[in-house]
Structure formats: C-alpha cells, structure tokens
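Peer 1: sequence plus the predicted model coming up.
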Amino acid sequence: MTLHERAPIELLPFVVIDNICVWLTCVHQALLPFAISSPAFFAPAISTALRHGRGMLEPLPDDTEPIELDGYLGDFLVPAHHDRLFEAVPRNVYLVLPPRNDNCSVVLASSRQVTLPQFQAMLLPVPLHQVAHAQIRFPDLASLPMPLACRCLTVESMAAGWALPAALHSLKLTEFEANHDTILAIVALFPETLRELTIELIGDGDDRVLTCLHDHLPPLLTVFKVVQNEGMFFPNNVGDNSSAALANALAKLLHLTTFRHDFLRFDGVVHVLNGLAAAQGAGRARPLCVVDLRARSPQFLPAPPVFSSAVHDLRLAHLGLSEWTSSLDEMPSDIASRLLDFMLHLPRPTQSLQIDFRTWPVAVMLNTRVVQHFASQTLRSLSFVGPFRSDRRLSWFSAFTSVDKHFPALKSLTIEGCLFAGSIATCSNLGSLPPTLRILDLSCNSLTTADAAALWPCLPAGLSDLRLASNDLTTIPTPLPPSLRVLQVPCNENLGGSVALWIDALPPTLRHLDVRGCNLPEGAGRVLHAVGSRAGVRRLSGALRLQVKAIGNGFEWPLEL
C-alpha cells in the first residue's frame, strides 16, 4: 500500500495511534482486529498489548478436537515442554490473533471453532522477556516459565514455593487463601520495590493472617487493596490485632495514594484514618487519591471515637465508606449516637464522597450536621445509600435544602433508600440544586408523582442524567431539562397513565431511555417507536440515536411494525 492510498487515520503519528490502541485494550476483540487491519496499526497495537494487556498466560492447546476461540483471543500462550511443534525450552509466548484469510482480513465466521493447524496459524510469537503484563493460574506454573521482566502480574490461587520477578511493579493475587502457617512464606516473596498490591481473599479468614500481611507490606507501595471475594466470610476476630498493625503500616507508607480495605471493624476505621494522617504528618509525597473502607460491628466504636487531631486535616480526593451486613437487628440509641459522632470526625474529601450504610438510621446519615460537616467548595460527587425502608417520622431531604450552598461545584448527587413518599413534596424550604449538577440519582426510594412535581423546578437546565428507578411514580412531569441525555425510570410499576404526554415531551437531546418493568400499555410501544424514529439514526453505524430499553411492559420490544 502506497502512502497516498492510505486512509487518513493511517497517516496519524505513531504516538496518536498508540493512544487509540490503549483506548481499545479493554476489549481484545476490538484491539486485535484493529492490529491486523493495516500495516500502520500493527506495531503500535502489539506494543500496546504487551504493555497494557491482561492476557492469560497458559499452555497451548494440543487437542485434536475443534478449539473454541472465545477462550483464547488476546491471551498469551506458552507451549508445554513436550510440545515438539515449538522449542523445547520456551523463549517465546504466542499472542492469539483473530482468524484471518489469505488477504489478512478478519474472518467473521458464525462458528467460533477452529482446528489445531488453523489455530497455530493465528499465533504471533513474542519474546518472553517483552511480556510486561501477565496473568497466570498457579497450577500452570509447574509447566510455564515465569516472565522475568514482567512488571504487572496477576496470579490466581497463589501459594508459596516460587519466586516473583525482581522488576515487578504491580501484583494482584486473586482467589488468595492463606492460613497462619503459610502467610509468612508468601509475604516473604513480595519484592521491596513493589508499588501496587491487590489481594482478593477467600476462605473463612483469620485476623492473624491480616496482621501478618499488614506487618510485612513493602515500603514503597502506592496502591494497596484488600478485597472481599464473594465466597469470603468476615472473620469473627477481625480487628483484634490487625487494625493496630494496619495503622502502624499505613503510617510508614509515605508514597501511598490509593487504599482499599474490606475487612475492618468501625474502630478499625478510626485506626486507619489515624495511620493515614500520621503518614501525612511524616511527609507523604502526594495527597491521597482514593480511600475506600468497608466495616462492620459499630458496637465496637468507643464513645467518643478516638481520632487524632491530624485526621481533620487529612488531604484526600475520594472517601468511600460502606458496611458489611450488620449483626445488629436494631440500632440501639447509644450506638446511633456514637455513629453520628463518628461521621462528624471523618475527613472532608475534595472530589468525591460515597456513604453506603444500609443498616444505619437515616437520621444519622442525612443529619443536617453531617451534610454541613462535609460541605465543600470543590466536591464533585456525593452519594448516600441508606436502608431502603420507609420511616415517616422525619423528612430527611430537608438536610439538602442548601445543597447549592454547601456543594456549589457538585456534578453528581445520589440519594438511594433514604426518602419516603412525600419527603420532597412536604418539604417547606426545598431550596435548589447547584447549576453544575449533571447527574441526579434518586433511585430505590418511595417517591411519588407529587415528590417529582415538587422536585422538577429545582432541576438545573444543564442536567444530563436523571435516574428515578424503583419509586412510586404514576407519570413523569414535564417539561424535562433541555439538555437531558439519559432518563432511567424502570420498575415504577404504575407509570402507565398519561404515557403519551410525557413521552412526546422527551427532549431531542435524549439518547438513552429505560422504562423496563413499568407496565406501560400496549399503545405506548408505538409512541416510543415514533419518538425513537424522530430522533434519527447515527451517520456511521445506522443505529437509532435514542436507545430504548422497554421489556416488561404491555407490548413486545423491540417493536415489529
């Protein structure tokens, strides 16, 4: 192909094409066809796959039966030692490209099966020392070489008895199960230069394992995450010793920017914040970007919580707090008082705050003092997720009557499970929402049409995303904000009345509409189809500009006319 025959995109600089490839890495089925579609794209795409890919490193199949492609595309494969088709001692791994014909065009066959010779023709040899990202199942390590230059490694079901690459930058351990007898051997494998460590715990759990892990963290960590696997039980003895060990470790991690821990008691949260504040006082190089904490057992909170004075000045961009399922059937008043005091001592994030306490009294979460405590001129995102039950004693939305004054830069506001029927309609001093707001999510409350009607005058003209799923709406007030692009109202089971009025009033900017499970009548299907057709189609793909989700109503969808 000569230069003048190339498409304009092929003439872009290498660095620009490389950035496009990075954007495509989230879906190998997108990146790899892009790689073989033009000689100009091949080198940057393969370079990106080596630097940013998360391909599984696993043995090459040697079956005589047809091979399913979907399980291999984008993976790095290694020949088994007995495979005579390749070198006896592997020096290369093989990147699995999409199948292609003699013209190097991607084969879009209906069958995703190929024979072994066809599969081998799809393999691109890559020197093992160039593999920077790899994912390995621990049982495969008996037959696969460890890429010694690997910088980002994911290991499933890790155990002791093997060495990690010396240049390792990021380590993720999934389905990780250790006991007190083996944890010391495993933490000894961590390189001193490791910068990112993520551990997904499984099993019954033990506070001694967490204590040992916290006592042996590499000193240069910038990212540290301890994540709950779905099958993991919360250790009954968690926090007995591990919280203090974690606080001591955090005080020494002077490069930490991202921290998540799913195994804390509420008194452990106090220890964590004290440790992070101590590191800041000791000269941490950068402010914290993300702190996500998951806790349980509020009855262990001391009264009052013993926060250090430095916690008040802790600099962090995002703070997330959520709760394990509580062991308390009801929240005693003295514990509720401790929780309120706990909330009023938390540090104020500069960009994002997410509170998810589904067993807490809403009067604690949406207390006016709590909202005022987190007031910020820079906060962009605010989320409160509550217990999803009605309580008519208080109108908690009144805590947000001055949201535009407390959070003037807010772009996203979420309040779920906290608002009962009439909580907005009966609010005497509703106030207004900040003009910067772009996303408003009031899903999973008990809001009525009267609440929506009272809320509508407060909606800023620039609102682009409105979510009102799982409420008690019977219609959608009009007019809608003129810049709205997303409207989600699924599971409002009584939304079938006056359908044509609000559907016809949808703004021309709308691109996504979700009305699933709303019991809309049969005629609403034709109205939705007409509105979608009126929005037009996308020039390149030919798809409708307005995407509608409408199953679970009185008509089949998509509508066949």
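Peer 2: Cool, got the structure.
Peer 1: could you use CA atoms for every contact and neighbour count after this?
Peer 2: OK.
Peer 1: helices or strands next to the helix or strand encompassing Gln29 in the packing?
Peer 2: Using DSSP states H and E, Gln29 falls within helix 28-35. Counting contacts by 3 or more CA pairs under 8 Å, 6 or more residues apart in numbering; DSSP states H and E, helix 28-35 packs against helix 14-24, helix 39-52.
Peer 1: distance from the chain centre to that helix, please.
Peer 2: Remark: helix 28-35 is offset 23 Å from the chain centroid, using CA atoms, centre = their mean, to the nearest Å.
Peer 1: and that helix, what's buried?
Peer 2: Buried residues in helix 28-35, counted by 16 or more other CA atoms under 10 Å: His28, Leu31, Leu32, Pro33, Phe34, Ala35.
Peer 1: just checking, the fifth one touches Ala45?
Peer 2: Yes - at 7.4 Å, Phe34 counts as touching Ala45 under the criterion of CA atoms under 8 Å.
Peer 1: before we move on, back to that, would you turn the helices and strands packed on helix 28-35 into a markdown table with mean neighbour count and distance to Ala166?
Peer 2: Shown next, in a markdown table, are those (neighbours: other CA atoms under 10 Å; distance: least, CA to CA, whole Å):
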| stretch | mean neighbour count | distance to Ala166 |
| --- | --- | --- |
| helix 14-24 | 16 | 26 |
| helix 39-52 | 20 | 17 |
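Peer 1: looking at those helices, spot the one closest to Asp451.
Peer 2: Proximity to Asp451 (CA to CA) singles out helix 14-24 among the helices and strands packed on helix 28-35, at 41.6 Å.
Peer 1: got the contact list for the closest one?
Peer 2: Residues outside helix 14-24 that contact it (CA atoms under 8 Å, 6 or more residues apart in numbering) are Ala30, Leu31, Phe41, Pro44, Ala45, Thr48, His52.
Peer 1: need the contact list for the fifth one.
Peer 2: Pointing back at Ala45 there. Asp18, Cys21, Leu31, Leu32, Phe34, Ala35 are the contacts of Ala45 under CA under 8 Å, 6+ apart.
Peer 1: one more: the fourth one?
Peer 2: With contacts taken as CA under 8 Å, 6+ apart, Pro44 has the following neighbours: Phe14, Ile17, Asp18, Cys21, Ala35.
Peer 1: what's the distance between Val489 and Leu321?
Peer 2: 27 Å (CA to CA, to the nearest Å).
Peer 1: who's more crowded, these two?
Peer 2: Taking neighbours as other CA atoms under 10 Å, Val489 and Leu321 compare with Val489 leading, 23 against 18.
Peer 1: is it true that the more buried one touches Ala469?
Peer 2: Yes - using CA under 8 Å, Val489 makes contact with Ala469 at a distance of 4.4 Å.
Peer 1: the closest residue to Pro235 other than its chain neighbours: how many residues sit nearby?
Peer 2: Among residues not flanking Pro235 along the chain, Gly205 sits closest, at 5.0 Å (CA to CA, 6 or more residues apart in numbering). Using other CA under 10 Å, Gly205 is surrounded by 20 other residues.
Peer 1: pasting the second one now:
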Amino acid sequence: MAKKKKKTSSVATNPTPSRAAPASRTASASPNTTSASALTSASTTSSIYVDDERRAPIERIPYDLLEVICQWVLTGNPTDRVALLQFAISSAAFFAPAIRTAIRERNHDHIFIPLEPQRVAKDTWPWTDGMSAPTAEYVVDRPPSPWVKWLLVMPARTPDRVHVPLEGKKIVDLPRLSRKWTTVPIALHQLAHYTIAEDNQDYPIPRECRHLAVFDRWETFDEWPRYPDTLVSLELGDFTLVEEDAFYDVAAHWPPTLRSLTVKVSHISRNEVLKAFYRHLPTTLTRLILEFECEVDRYPDDVGGGCRPVLTRALRSMTALQDFVHDFLRIEDVIPVVDALSWRTASVDTAPMRQITLGLIVPNEAPAGEVRPPSRDGFVVAHLDIAVKEWENWDPVGEYVHTVLSTLQAPTLSLRVALPKWTEDSVRDLVDALVSPTLQDLKLTVSGAMSPPESIVMGMSGSQCFPLAALDAAALPLTLTSLSLMRCLSSRVLARFVDKGWTLPRTLTRISLADNDLTAHDLKALQPLLPAGLQHLDLSTNKIHTLVTPLPPKLRTLNLAFNPTLSDELFPQLWILSLPNTLRKLDIRMCNLDDEFGRLFVDVRRRIGLSRAGWPKLQVDTGLTNFSLDLGYTSNRFSLSVYQGLVGASLE
C-alpha cells in the first residue's frame, strides 16, 4: 500500500484576529481570542510540521534554535526587524518563531509601536488614510465596536502571496497588494512593547507589557494609566516638573519589576520640584537615564542648586544600578554624585557600574575651595562619557573643570570627553588621569559650535587648536583599538601642529576624523601616520575633494558621507580604483556625485567580487539619489542603471 504523504502546511497562514476589551487600562484577553500564539510549536524541542520530502535542511531545525536565530537577527540596527519578517514569510517553518520574536524581543534603538497609530481604512494598499505604515510596525483597525485590533505590518505581498519590495517604487507602478497577506493580527495581551501617544490614550495597555513609552504630556491624562505588573522598562517623554505634588500619580505605584527608567524633562519650574522628583525615584533600577531637554527659559537660573543631597541619597539606595545618565548636572556636584555611586561598592550585593554619562553645567566663576581627590577603592566603571553642555566664559573655569574631571574614575573600556577648548596641558592631564591600562576606545571632541571659520584658524597658534601631538602614543595603552577626534582638528593647517616623528598608535583598527572640515591637504599630512592595520576609517562631514593613496591595505569600512567637494576631483579614478579588495562597506551619501563616479565604484564592486553566499562583498550606501526630483545640491545624481549597479545584488 502506498504511503500517504503528510499534509503540507501553507506558508504564512494568518491567525484569527484577537479582540481586547478597553474596560480597563490594563487589558485582559478575550476568551475567544486566537492569535499569533496559535502558530507556536506544541513542543519547543521539535521542528515545525512540514512535508518531509519538501523540507530544506534549515527547515528541520528545532523551534527553539529557530528562535535563537531570529533573536540574533535583531542584534543589529532597527532595519533588522524588517529582515526578520522577510525571513518569516520565506517558509512556514520560520513564520511562527519569527513572528513571536518580533512581538516579544526588544530593539533598544527602535520604537516598535508608531507614535501615531494609523487606522486601517481600506482593504487594499495603502490601507490607511495616508501612506502605508512601514514594515515591522503596527496599524490599528478599529471597527464600529468596542474592540481594538492591532495588525503587524509584514513585507508587502499580492493576493497570490508574492512579495513586492516597495523601496524606490511609485504607487502607480505597484501591483495590487493584499491587506490579508501583508498584515498579521496580534492579540493585545501578546504585545510586550507599547507606546502611548496623543492618538491612542484611550487604548488599553497590554497586560503583559514589559516596555512602555509615554510620549505625551502627562498633564493631559484624565487618569494616569496603571502600570502592568510585568513592566521592566519605562520611558517618559516631554515630562514637566512644575508642581511638587502633580506627578505623584506617576511615581505612586512603581512596579517591583521595573529595571529601566528614562525621563526626558522639558520644563523645571523650581528646584524644590526637582528635589521631589529625585526623592521619588524607584530603588529597583539597573538603568537610569535623565535627559533634560529644557529651553533656556524653562528652567531656573540656579537649576540643581540644593538638590545634591537628595540626588546622592537616591543613588546610594539603588544597589542594582549599572547605567547612570544625567545630562544636566552642575560641575560642583560631579564628585559627590560619583562618590555616591562608588559608596555602593561597600555592599556585597552591589552591581558593578557599566556606564556613567554626565552632561555638565559650568558656572561663570570657579567655586571657592580646594578640589580634593576622593578615595574610591574597589570602584570600577566600564564606560565614562563626560561633556560640558553649557558655559559662558571658559577661561576663568577651565582649569577648575580639568581638576574636577581628573578626579573621576578611569574607565576600563571606553572614554569620551567633550570640552569647549583643548590645550596641550588639558590633553595630557586628562589622558594621564582617565586613560586606564585596559582602555579600548577613546573619543575626544569639542563641545558646542562647529570648528572656527577658516580666517580665524589660519591665525591660530598651536595652543589654540587641538594639539594632536599631545596624544603621545607611548602614553596610550596597547589595548587601545579605537580613536575618535571629532570637531576639534585644525582645518587646512593641520600639518603645522604635527611634530616630526609623531605617529598614531599602531594598535588602532578604527579611527574617526569626522566633522573637522579637513581638506585633502590635511589628509596628505595624516596619511603616513595611519596604522597599517587600520580597518575602519570615518572621514565624513569634511571638505575633502580626493583621497590620498595608498589607503591602509586592510581597510574594511570607509565613510565619506557629506563631502560634497568630492565631485570637484578631475581624476577620481586615481583614488577610487585604489580602494583595497578588503573593503566591505562604503558610505558616499550626500557627496554630489554623478555617473562618472558611480561607474568607477561599480567597477570596484565587480573587482572585489561575490561572497560564498553569492552576494556582493562590497555594500555601498548612496543615500537619497536624485533620479528626477530636486533633492538638493549635495545629493548624488546617479542614473537608475548606475544606482542599481551600486546597491543591487547582481554585479552584471
């Protein structure tokens, strides 16, 4: 008797939409709900049920391992969520784990729910009153009933389930797209990420929400929503501190599961309110980010005055805190705040600090009294970021700021310092004090305005420009692999301030010289100093018209974005055709390039060839390309054929 074949499951079968009652702000699922959860495997150790004779080897992978692969896809930039959903529709075996991962896992740099949820208005694309929501975001379908239906936007497909890429295409050129095969209904209780904005205040919060963002003024709420008991991270945007008791509802019921809190303050009426805010911070946090986005007239002149004891007391109580960001702190409070964080090391259960980021407010005059270096035995911080945000007259307080910063704990992995002005003494003092023997990443930059005008720079002495030679390679650790000098180098006269025999550390594999207005003349002075093992070079936002060759032989990424003067080169083949075969990523956005340059880059792509997977090894980012519309002077002007040769998957 012939053996019967197993029934093959259809690819990307849509689950039945769920409905969530808005009776309370914390929602419960409807008892009749079936949703994306129906797609998960009954056994997490077995593979998805697909016809054995038609399955590829990857389709036989167990469900748990497929979920791990899907989580790995989300470790990159926000666009990887789109790639994950494209992976979902490529096979029935991948659909369930990919959708589950897209719903549950979080990408910290991407708001998964759009700020203004779009309501479905049509059955054909675009389904909303405006343009279609981007892939990997949500639209809201709210029919004339008390139920709300969330739809996850998948890659666009036709009624025959054929994928149609939308990028670079006009609406009139698209075939008929199917809402049914381009969206997946998601049960409200399955959403782990949620954003409250003006348009969806009346929608219920998922009862199992773990990551909540509120991007609307909290004063506009009739009643502040109750936090779900599962909440792990909370972000409050446009947060105002006007009255002491006005935000008690916000802080009255912090869930015991809360680990991450981000508050973006837009208004501070007086310091007493700021004290009350510090006093009500939760003690369970591992990550605290306080960003002050106030305009000049929306905070008191003595902001932070008298708040030091309350803030330090709150920090001492957070024994699990590992990441601390405060971008509006008085320079006088830096040492007590860091001492409060280091004081916690006396406790056995205290977690080590991963990150300290401080934005400093500097007074017009240096405070009276001697700065005494504190004792912080056993205190370790991996990443330290210090930036002077506000100052009026730097010279009277510059030495005081350098002294205070020199007392900070040297980070073990990365250091970033932004000052309004660098001198030879400040570079050497801070390098001696803050560069540890294990440091891997060093970033030095200038706060505030861009580099001074050329007429001023030409008359500067070495003490007024960033003293490049003050970075003594012998004083830097052998572990240092990344160096960034942004907005601080002297354009056109860089060679004047480089001592003979000085060189960059040979251990560097990544260098950023972005945003310095450097010219080809400056690159000529720098080119012999580049390490032979350099793999990543960032020259974006400069005034370069050509590159000095030869380039480092192991270069893998080259960023030339926002260099519109590149189009001035009469013989671009001299440097373009010299790009090494090791190059894997090239950024030429907004460089005012035309087809003459584009064809040379296409030749380089062909020379570098294909990977073992059949994809071009060199990926080129061209940014906005002016095919027919006026996108501005600096946009590239490639024809469609050249553009496809630069970014397409084929090298023919």
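Peer 2: On my side now, so go ahead. Please read these numbers as outputs of a predicted model, since none were measured by experiment.
Peer 1: where does the TM-score land?
Peer 2: The TM-score (TM-score structural alignment, normalised by the length of structure 1) is 0.83; 547 aligned residues with a CA RMSD of 3.9 Å.
Peer 1: any idea which element the residue nearest to Pro235 of structure 1 lies in?
Peer 2: Per DSSP H and E, there is no helix or strand for Gly205 of structure 1.
Peer 1: want to throw the contacts of Pro44 of structure 1 into TSV with distance to Asp504 of structure 1?
Peer 2: Output for the contacts of Pro44 of structure 1, formatted as TSV (distance: CA to CA, whole Å):
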residue	distance to Asp504 of structure 1
Phe14	48
Ile17	43
Asp18	44
Cys21	41
Ala35	45
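Peer 1: nearest to Met158 of structure 1, of these?
Peer 2: Each of the contacts of Pro44 of structure 1 was checked against Met158 of structure 1 using CA to CA; the closest is Cys21, at 31.0 Å.
Peer 1: what do we get in structure 2 for the closest one?
Peer 2: Per TM-score structural alignment, the equivalent position to Cys21 of structure 1 in structure 2 is Cys70.
Peer 1: and if you look at Leu250 of structure 1?
Peer 2: Leu250 of structure 1 maps onto Leu315 in structure 2, by TM-score structural alignment.
Peer 1: ok but that match is inside a strand, no?
Peer 2: No - assignment of Leu315 of structure 2 by DSSP: H, G, I helix; E, B strand; the rest coil gives helix, placing it outside any strand.
Peer 1: pretty sure it sits against Leu341.
Peer 2: Yes - assessed by CA under 8 Å, Leu315 of structure 2 is found in contact with Leu341 at 6.4 Å.
Peer 1: secondary structure element holding the most centrally placed residue in structure 1?
Peer 2: Ranked by distance to the mean C-alpha position of structure 1 (CA atoms, centre = their mean), the top residue is Asp292 at 11.7 Å. Taking DSSP H and E as the criterion, Asp292 of structure 1 maps to strand 288-296.
Peer 1: kindly report the same for Leu246 of structure 1.
Peer 2: Following DSSP H and E, one finds Leu246 of structure 1 within helix 242-252.
Peer 1: and the longest helix for structure 1?
Peer 2: Secondary structure of structure 1 per DSSP state H: the longest helix is helix 266-281.
Peer 1: which outside residues touch that one?
Peer 2: Here helix 266-281 of structure 1 makes contact (CA under 8 Å, 6+ apart) with 239, 243-244, 246-254, 287, 293, 295-298, 300-302, 305-308, 310-311, 313-314.
Peer 1: hmm, try it at 6 Å
Peer 2: Residues outside helix 266-281 of structure 1 that contact it (CA atoms under 6 Å, 6 or more residues apart in numbering): 243, 247, 250-251, 254, 295-296, 298, 301, 308, 310-311, 314.
Peer 1: quick check, nearest of the residues you listed to His512 of structure 1?
Peer 2: Of the contacts of helix 266-281 of structure 1, the one sitting nearest to His512 of structure 1 (CA to CA) turns out to be Ala295, at 35.7 Å.
Peer 1: what does the closest one correspond to in structure 2?
Peer 2: Checking TM-score structural alignment: Ala295 of structure 1 goes with Leu360.
Peer 1: just Met56 of structure 1 next, same as before
Peer 2: Aligned by TM-score structural alignment, Met56 of structure 1 pairs with Ile113 of structure 2.
Peer 1: isn't there a helix covering its match?
Peer 2: No - the assignment for Ile113 of structure 2, made by three-state DSSP, is coil rather than a helix.
Peer 1: how close does it sit to Leu188 of structure 2?
Peer 2: 12 Å.
Peer 1: what does Pro374 of structure 2 give?
Peer 2: Counting by CA to CA, the gap from Pro374 of structure 2 to Leu188 of structure 2 is 51 Å.
Peer 1: of those two, who's got more company?
Peer 2: Leu188 (29 against 13).
Peer 1: which non-adjacent residue is nearest that one?
Peer 2: Once flanking residues are discounted, Leu188 of structure 2 sits nearest to Pro206: 5.5 Å by CA to CA, 6+ apart.
Peer 1: surely the one you found touches Ile186?
Peer 2: No - at 11.2 Å, Pro206 of structure 2 does not count as touching Ile186 under the criterion of CA atoms under 6 Å.
Peer 1: just the strands in the stretch 51-200 of structure 2 please.
Peer 2: 118-119, 138-141, 149-153, 183-186, 193-196 (DSSP state E, counting those that start in this stretch).
Peer 1: make a markdown table from those strands and add mean neighbour count to it.
Peer 2: Shown next, in a markdown table, are the strands of the stretch 51-200 of structure 2 (neighbours: other CA atoms under 10 Å):
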| stretch | mean neighbour count |
| --- | --- |
| strand 118-119 | 20 |
| strand 138-141 | 22 |
| strand 149-153 | 23 |
| strand 183-186 | 24 |
| strand 193-196 | 23 |
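Peer 1: between those strands, which one is closest to Ile576 of structure 2.
Peer 2: Closest of the strands of the stretch 51-200 of structure 2 to Ile576 of structure 2 is strand 149-153, at 40.3 Å (criterion: CA to CA).
Peer 1: quick one: residues in contact with the closest one.
Peer 2: Outside strand 149-153 of structure 2, the residues within contact range by CA under 6 Å, 6+ apart are Arg19, Thr135, Ala136, Glu137, Tyr138, Val139, Val140, Asp141, Thr183, Val184, Pro185, Ile186.
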